[in-house]
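1. The amino acid sequence is not available; the structure is as follows:
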């Protein structure tokens, strides 16, 4: 009977030694309340608790961390425990890192089991993983943007520069639209990890345009290509200065009548205008005249007409006149010049000395008719003429002067008649 009891006691002890430590359910945020005191273990169990093995790690802000990440294994009574068995064997984890993975720093993590502790460090580094790039705009017909236009920069977790792979396969530069471009980097710190960023290429319709107009000028006129130019805009619709527009006016000849083409072009847009050059019709007409010393004269007396290059009548007020040499107080022949827009006409003004003209008048003397012309020797300086139509003043002569002379003639004639009568 004693032998049976001894066998049963030995079997119980053996069963107890080989049985695993009691599991205590615990959360990964384990508290010290989950610790198991070494007093609960038999002395031989404590002696056989070998160790808790952990390691330090580095993570980056934004990473997900679990206490299991630093745990290697635990040895209890020669049995190797993984993290789940460690927790199941009343192991605990004490740390101030939880919920602070986004804050750079160094944090301690303490693992405990049966009175044995092991501490690991978790270093949280600033995560610099990023891709910087910009959107690009283009226009239908443009070349596909160069990689450099995206200004792409890639950084690894530790801030080290990484090459950026730019995928432009979706771009169609022949059609307006918004096209996606992927920028990708491959981490060196964490091999196999790929990070991508998306930018775009906006392809717009071109607004490039050049406008010009036709014109008509006359032979000899001053002309320049800018006279027919209206405007130009670039592909974005911004105004373009004339100095940036290509012009072909090589065929224009302002010294010869004709129709000439002028071409304006900018960034593929073209406008062609015509310059029509006509012969000039400009002319000035005037005539010569004769007046007498003391007559009133003005330049408009000798002016006939003037027309501009288009053949339109020009008012005398717009005609340039040079009559500076005319002297109506002195007999002579004087030139008067009329000019307008290159056309010139010169006329002569003949100024003659004044002469007394006595009409042939019959006077009754002693019932006889007598003519003043019978005594030419008494008035040798007087010219005898018949008072007829031909002796009237001609165009340009002053009728007032002639009337005055006639008055003198009558007085002289009456005086002569009286003298003649007395002698008879």
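-> Received it, and whenever you're ready, just let me know what you need. The shown structure was predicted, so the numbers you read here are calculated from the model rather than taken from an experiment.

2. going forward, measure contacts and count neighbours with C-alpha atoms only.
-> Will do.

3. quick check: longest helix of this structure.
-> When the chain is parsed with DSSP state H, its longest helix is helix 399-423.

4. Residue 13 belongs to a helix, doesn't it?
-> Yes. Assigned with DSSP: H, G, I helix; E, B strand; the rest coil, residue 13 falls within a helix.

5. Distance of it relative to residue 397?
-> Look at residue 13 and residue 397: by CA to CA, to the nearest Å, they are 167 Å apart.

6. Neighbour count for those two, which is higher?
-> Higher neighbour count among residue 13 and residue 397: residue 397, with 17 against 11, using other CA atoms under 10 Å.

7. so the more buried one, which of the three states?
-> Quick answer, by three-state DSSP: residue 397 is coil.

8. which residues touch the residue lying closest to it once chain neighbours are set aside?
-> Spatially, and ignoring its direct neighbours in sequence, residue 397 is nearest to residue 291 (5.7 Å; CA to CA, 6 or more residues apart in numbering). The contact partners of residue 291, by CA atoms under 8 Å, 6 or more residues apart in numbering, come to 349-352, 396-397.

9. Pasting the second one now:
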């Protein structure tokens, strides 16, 4: 009875388990299939092998540069100042043949046409082919340019038929270029697509008077329009209203030399991508109307020569110009001589570096609003207002000229200018001021008292013909670098007050006008001295020539025309001496006369100044006789004795060696000398920070050396350290930071350490860390290592599970404090599926203990095993034997990441269900058996 019941229950459990497993497996398989079918499209696209071939190209910004070359000043002085002409070397920046250009911009690649566009062009091409056959025998030339047929008939008419034109670049011209002298007219016969590279498409068509059907020319793909109509000098009318300039980046020289064009309407031009417009309207000298009011100039960098020689323009509206990126405005409005007004107040000039020739020859301008000009980056201002003859004032007081190097001809020929405030001009970098105020004949005053000129080289004709200037203060002018001053003061017939400074010296041909000898003038200049401009009391009384010849910095003062008459005079001569010679002032004296003209003997009281013959040089000595004075120049030739030293830097505590500052020395004959301690005068206290001056002397030569003693910032910061017996002592573990003498951080190096630590012995050790003069003592404490670990042997039966914790008893750290068990303490494994003795090592720091795990054969009908240390009862798994290793070293099966995703193979679900059924049956039999046994 029992057996029948047992088998029925078992069979039912097997069938239920098999059904459950099959259903679950099928359901899971469907889910996995659905997930694989729903891969996102984005993921699929990643590997479809397709590449995005879209290319976006933009023109390179390679505008040909036409720098304004600043010509060298003439080495000879002309008898009369020459006004520069177009052919003169004063301006060499305009006429550069196109053949000499070497840079090209790269317009965008041709945009591909769609099929409709291609069909239309091919149809026009067929029509053009028919038309070109009409007079083929009489044509001067014909051909196909790109896909566009073209021909030149016997009358010089260039016919351009439909298609797409070929490239026109610096090296490849349009095919009709070589026939340009024969072409008088151009006719487009059908829609034609211009190439992206269309530089100089109609370059130098100097005989063409008309272009018909220009609206057929599609310029939507063009990126480069440089030289497009360059020198089409006979064109009187040009309609470019149909031009699509959206892609154009360069319009330089586009209408250059179209000298017969009267009007030009560019209101439809889209210039949003244009960066270069240099010389675009240059030499369009017949233009009376030019509409550029709609120009978008926000991207432009070059506007040089833009309206050059548009000499018939009377108005020009540039109020909408955005010039924030423009760096070159040279020659921009040059020779626009009929402009009477020009609003430049809105120009943003903060990036401009060149304003030379900007308003050159704008002789009709009556006013200019320059208050908003930012000139902080401007280098060149030469010829800027040249011959702006109608201007009466110029608001340049706000100009920042700190970077300007050239101011020559700046206000040349502004002969109606009565007011120009240049008092704030910073001229420290200016090298030339030639002709700067030439011909400003209406100027009654100009304040140049702040003109510091340490770099000035040329001042030729600077104030020439400023005939109304009565006073001039050039006391700040330095002529140390000056090379020429030709005619700088020529024509200043009313200049009666002249202030000269300590760094000024007249050069030859400066031509300070002679003082007219009419009452009450004596013909002499006299320095004010202790007097006033009205009543001078100075001792220097000189003619203009004498003042130019003898003036030195020691005579700095304000000079005025002397108004009284006397015959006091003195005449002296120059002298040449050698170092250490004796100088006698009487040797330089020639003659003198009193007020009545009577001869006088030399008197030592006539001499002001002395000559130091111990040093080579030129010394001006003033000889004075009453109101007369003259300067004698005494030249002391160089003694070749020399000494060269150098400055040095020390730190507090260093040792100073005077020889370290010595570089070289020579005797009177120029022979080298070795260092001698007797050369040194002075001492250095290396214990106190400061700057010390030490004199090195070699005969008549001496030089000061500066020895700087700085605070010594050497430091070192370390810390104490505790280690345990057996540990390795590393001094770097104690290092925190260090700095050198200058305070810069240093890395640890073993040379800093002094001392030894025996890490095998308990104790306290003193270790010194040194960095230069800085040191710190530290303590290294070696303590007893109280690390321990205890474990026990154990016995298991085959099939039991081994837990390393079961064998662990206790452990302590280096301080003797108890530490809990961790899996990384265990080294070894136990195979509980096999009988054997397995050694396992338990480690804690430097301590370790080995135990043995005995795996024995499982006894049959054995009693239940007692619980282990974790309160768990070992189970008898003789049919599921395994090797047990510490959990820390147990790795999951390599297929764990995919076990939930692999679909069961055919038959696997059934086998698994059957196995599970037998398992459940075994458990049921065991339970029934135990129950039956108890009931008995």
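-> That came in fine, so what should we check first? Keep in mind that what you see is a predicted model, and the values were worked out from it rather than measured.

10. Need the TM-score between these chains.
-> Here the superposed chains carry a TM-score of 0.53, computed using TM-score structural alignment, normalised by the length of the first structure; 286 aligned residues with a CA RMSD of 4.7 Å.

11. would a markdown table of the contacts of residue 291 of the first structure with distance to residue 303 of the first structure be doable?
-> Shown next, in a markdown table, are these (distance: CA to CA, whole Å):
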| residue | distance to residue 303 of the first structure |
| --- | --- |
| 349 | 12 |
| 350 | 15 |
| 351 | 17 |
| 352 | 20 |
| 396 | 12 |
| 397 | 16 |
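
12. now the second structure: which of those residues match?
-> Retained in the second structure (both residues aligned by TM-score structural alignment, their matches' CA atoms under 8 Å) from those: 349-352.

13. how about the residues you listed in CSV, adding neighbour count and distance to residue 179 of the first structure?
-> Conversion of those to CSV gives the following (neighbours: other CA atoms under 10 Å; distance: CA to CA, whole Å):
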residue, neighbour count, distance to residue 179 of the first structure
349, 23, 87
350, 19, 91
351, 22, 93
352, 18, 97
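
14. can you redo those as CSV with secondary structure and distance to residue 254 of the first structure?
-> Output for those, formatted as CSV (DSSP: H, G, I helix; E, B strand; the rest coil; distance: CA to CA, whole Å):
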residue, secondary structure, distance to residue 254 of the first structure
349, strand, 38
350, strand, 41
351, strand, 44
352, strand, 48
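
15. which one of these sits closest to residue 182 of the first structure?
-> residue 349 (94.5 Å; CA to CA).

16. and the gap between the alignment partner in the second structure of the closest one and residue 794 of the second structure?
-> In the second structure, residue 349 of the first structure lines up with residue 853, judged by TM-score structural alignment. Here the criterion is CA to CA. By it, residue 853 of the second structure lies 5 Å from residue 794 of the second structure.

17. returning to what we had before: state the helix or strand in which the aligned residue in the second structure for the residue nearest to residue 397 of the first structure lies.
-> Under the alignment (TM-score structural alignment), residue 291 of the first structure pairs with residue 796 of the second structure. Element membership for residue 796 of the second structure (DSSP states H and E) is strand 794-797.

18. Surely residue 728 of the second structure is in contact with residue 758, unless I've mixed up the numbering?
-> No. Residue 728 of the second structure lies out of contact with residue 758 (CA atoms under 8 Å); the separation is 9.2 Å.

19. Between the two, which has more neighbouring residues?
-> Neighbour count, other CA under 10 Å: between residue 728 of the second structure and residue 758, residue 758 has more, with 17 against 12.

20. Enumerate every residue touching residue 357 of the first structure.
-> 382-385, 405-406, 409.

21. Neighbour-wise, which one of those residues leads?
-> residue 409 (19 neighbours).

22. just checking, the match of residue 349 of the first structure touches residue 839?
-> Yes. Counting by CA under 8 Å, residue 853 of the second structure does reach residue 839; the two are 6.4 Å apart.

23. Tell me how many other residues crowd residue 56 of the first structure.
-> Residue 56 of the first structure has 15 neighbours, counted by other CA under 10 Å.

24. Excluding covalently adjacent residues, which one is nearest to residue 216 of the first structure?
-> Beyond its immediate neighbours in the sequence, the residue positioned closest to residue 216 of the first structure (CA to CA, 6+ apart) is residue 276, lying 4.6 Å away.

25. which position in the second structure aligns with the one you found?
-> Counting by TM-score structural alignment, residue 276 of the first structure lines up with residue 781 in the second structure.

26. Average offset of the strand or helix carrying its match relative to the first structure?
-> Per DSSP H and E, residue 781 of the second structure falls inside strand 774-783. Taking mean CA distance after the TM-score superposition for the first structure, the mean distance separating strand 774-783 of the second structure from the aligned residues in the first structure is 1.4 Å.

27. Which parts of that strand count as buried, going by neighbours?
-> Going by neighbour count (16 or more other CA atoms under 10 Å), the buried part of strand 774-783 of the second structure is 774-775, 777-783.

28. secondary structure element for residue 295 of the first structure?
-> Per DSSP H and E, there is no helix or strand for residue 295 of the first structure.
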